[in-house]
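Undergrad: can't give you the sequence, but here's the structure:
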């Protein structure tokens, strides 16, 4: 492995890193630009507001990232692998919590939760509407 003293858990194994090292540079540029940078750049921009609230966009941003990482019929095996691993990593590390749901419901344009059905469980939706134990 060239230049990879340790393997990030998102890649899963040294074999995946070796595969990435052996990729055609054109394919790598496409993967980085389309799969990683564009959706992550948008998410980072939306969530890093210093002069405006962002709590209400957390669930929406996670849902958008989830859709961006959905497998498509034309995806090659490398793209599919990267999308699967990133999806798993986002599920583990990017939690939508109760305060995000409440902030979304209170923000006038996002009061309806239908757009987040895949991100927010039915129990979370119910608890946000009626937080009694």
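TA: That came through, no problem. Given the structure is predicted, the values throughout are model-derived calculations rather than measurements.
Undergrad: okay, CA-based contacts and neighbour counts for the rest of this
TA: Noted.
Undergrad: Could you pull out the helices in this structure for me?
TA: 14-21, 25-30, 38-47, 58-68, 77-93, 98-106, 122-129 (DSSP state H).
Undergrad: Against that first model, consider the following:
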């Protein structure tokens, strides 16, 4: 189909695509083996373990796996582990209440708001304790 539109395809690309369709990659096979183990470890430990503790537990059970692989698989499973401290939520919006529209939805200022002269500049130190002293005499 692509050759009809004058698109050139290397033969190695075609063979690689066929090979991927016939058999899964080694990474896919290894991930399929590790996902049930990770799920079992998380459930056995009350879903408190994060990626680092899951990786250590796999090592204790005799499964030598790179930590980055465990982190990726734990992230795919959605396991977060225990989070220390309580997250503070100040307010929760009520989705059932209709919010009034903005009082001036089409307001666009024509120019920037005026500021006081020197309000955005840094204040110079008093008494000559600035960088000029070090540059001239050091």
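TA: On my side now, so go ahead. Fair warning: this is a prediction, and the values are worked out from it, not measured in the lab.
Undergrad: Any idea what the TM-score is?
TA: Put the two chains on top of each other and the TM-score (TM-score structural alignment, normalised by the length of structure 1) is 0.29; 63 aligned residues with a Cα RMSD of 4.6 Å.
Undergrad: Turn the helices of structure 1 into TSV, columns for mean neighbour count.
TA: Formatted as TSV, the helices of structure 1 follow (neighbours: other Cα atoms under 10 Å):
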stretch	mean neighbour count
helix 14-21	15
helix 25-30	12
helix 38-47	14
helix 58-68	19
helix 77-93	16
helix 98-106	18
helix 122-129	14
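Undergrad: does residue 37 of structure 2 belong to a helix or a strand, and which?
TA: When secondary structure is defined using DSSP states H and E, the element that contains residue 37 of structure 2 is helix 26-44.
Undergrad: now swap in residue 16 of structure 2 and tell me
TA: Residue 16 of structure 2 belongs to helix 11-22 when assigned by DSSP H and E.
Undergrad: list the buried ones in that helix?
TA: Within helix 11-22 of structure 2, no residue qualifies as buried by neighbour count (16 or more other Cα atoms under 10 Å).
Undergrad: now for the helix holding residue 37 of structure 2, which elements pack on it?
TA: Here helix 26-44 of structure 2 is seen to pack against helix 51-60, helix 67-77 when contacts are counted using 3 or more Cα pairs under 8 Å, 6 or more residues apart in numbering; DSSP states H and E.
Undergrad: Can you give me the neighbour number for residue 38 of structure 2?
TA: Burial of residue 38 of structure 2 is recorded as 22 neighbouring residues (other Cα atoms under 10 Å).
Undergrad: and the gap between it and residue 17 of structure 2?
TA: 30 Å (Cα to Cα, to the nearest Å).
Undergrad: now residue 52 of structure 2
TA: Distance from residue 52 of structure 2 to residue 17 of structure 2, by Cα to Cα: 35 Å.
Undergrad: just residue 40 of structure 2 next, same as before
TA: According to Cα to Cα, residue 40 of structure 2 stands 34 Å off from residue 17 of structure 2.
Undergrad: With residue 135 of structure 2 instead?
TA: 65 Å.
Undergrad: before we move on, what about residue 36 of structure 2?
TA: Applying Cα to Cα, one obtains 28 Å for the distance of residue 36 of structure 2 from residue 17 of structure 2.
Undergrad: now do residue 76 of structure 2
TA: 25 Å.
Undergrad: try residue 31 of structure 2
TA: For residue 31 of structure 2, the distance to residue 17 of structure 2 equals 21 Å [Cα to Cα].
Undergrad: Ok, residue 55 of structure 2 next?
TA: Where residue 17 of structure 2 is concerned, residue 55 of structure 2 sits at a distance of 33 Å (Cα to Cα).
Undergrad: Over to residue 28 of structure 2?
TA: When distances are taken as Cα to Cα, residue 28 of structure 2 and residue 17 of structure 2 turn out to be 16 Å apart.
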